[in-house]
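Chemist: using only what follows, build the 3D model:
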Amino acid sequence: MRRAMRCVSVWAALLLGLAAAALTPPARADGPAPVPPPAPRAPVPAIGRAWPVGVRPPVLRGWEPPATMYGAGHRGVDLAAPPGAAVRAVAAGRVSFAGRVAGRGVVSLELTGTDLRTTYEPVSPSVKKGDEVGAGEVVGVVEPTGSHCGRAGCVHWGLLSGDTYLDPLSLLPPWLLNRGPSRLLPVLGVQLPA
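Modeler: Presented below is the predicted three-dimensional model:
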């Protein structure tokens, strides 16, 4: 009886293994199957009404999204800002975090009426979790240490939707970005005025 039970158990295990193999997709010769790209998301609404620092600060390093979730890249923009400069909320929202992360001051705001969240670092916060802030309201000052931009200082400004990083500059409307005047090129064959 034991021998018959053992044979049934072996056959059952064999059949379960065959069934599992039939349900498993075949291995690819060139490596693992590619991960499908994320579904396209709607454009970020240009709801910003103020720069985080200054009037039109130089962008020291732009947004460079990583190729993979854990890949190298720059998940925000670095804006030139000296230590002690006021850091302002880009748009109205609620403070979801104000404290220290890895030795740096960080302020995070959930923007009103959206699924977006902005982050600012290194910032010594003047707000606390739960505070409601308006566009342009000061949320802290640039810390003198902790910046990866050196002594001149900068603020790293990030934008997230859930766990997905987005370009924070997309929050600002064109009139606020004011990327400079248009340049007209000379028209060939037309004489220039004296």
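Chemist: from here on, contacts and neighbour counts on C-alpha atoms
Modeler: Noted.
Chemist: so where do the helices sit in this structure?
Modeler: 2-23, 174-177 (DSSP state H).
Chemist: mind putting those into a markdown table with mean neighbour count?
Modeler: Output for those, formatted as a markdown table (neighbours: other C-alpha atoms under 10 Å):
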| stretch | mean neighbour count |
| --- | --- |
| helix 2-23 | 11 |
| helix 174-177 | 12 |
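Chemist: sequence B follows; please return its structure for comparison with A:
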Amino acid sequence: MVRGWEPPATKYGAGHRGVDLAAPPGSPVRAAAAGRVAFAGRVAGRGVVSVELSRTGDPPLRTTYEPVRATITEGDRVATGEPLGTLEPAARFHCPTACLHWGLLRRHTYLDPLTLLPPHLLGGTPPRLLPMTA
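Modeler: This is a model prediction of the structure:
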């Protein structure tokens, strides 16, 4: 991770509304969870993909990925891990190295996208298998 989640103190305050993940340009960008592509296009010169996550309430959670050269289109259904596109070559828009900016929102409120990942992927306790009893 190049830069972590830094929630702003106020709606328009300074902060970092997502996480930046180092990756070489051309790397596949995959859906963090199943859902429907709400947007796939360009914003401020960068490719952006936004996915409304299935079964996450009303309004649904929405993940954002940028800068991405999309291979999907608005309205497409995607499964967890399905490719959304590739990291654009000009990915150094705010990181010292090429990176993917990954965000999470519910309506207009930004959230930490790492909360979508299981704890064992974040250095927490790995899952344990318990013996089955009859």
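Chemist: circling back: which one of the helices of structure 1 lies nearest to E110 of structure 1?
Modeler: helix 174-177 (21.0 Å; C-alpha to C-alpha).
Chemist: what's stretch 27-39 of structure 2 aligned against in structure 1?
Modeler: Under TM-score structural alignment, stretch 27-39 of structure 2 corresponds to residues 85-97 of structure 1.
Chemist: what's the matching residue for P67 of structure 2 over in structure 1?
Modeler: Checking TM-score structural alignment: P67 of structure 2 goes with P122.
Chemist: so which residue is dead centre in structure 2?
Modeler: W102 (3.5 Å; C-alpha atoms, centre = their mean).
Chemist: test my guess that that one contacts Y65.
Modeler: Yes - in this structure W102 of structure 2 lies within contact range of Y65 using C-alpha atoms under 8 Å: 4.8 Å.
Chemist: circling back: give the aligned equivalent of the residue nearest to the centre of structure 2 in structure 1.
Modeler: Match for W102 of structure 2 (TM-score structural alignment): W157.
Chemist: who's in contact with that match?
Modeler: 52, 76-79, 118-121, 168 (C-alpha atoms under 8 Å, 6 or more residues apart in numbering).
Chemist: would you map the strands across structure 1?
Modeler: 59-61, 77-80, 86-88, 93-101, 104-111, 116-121, 123-125, 132-133, 138-142, 154-161, 164-166 (DSSP state E).
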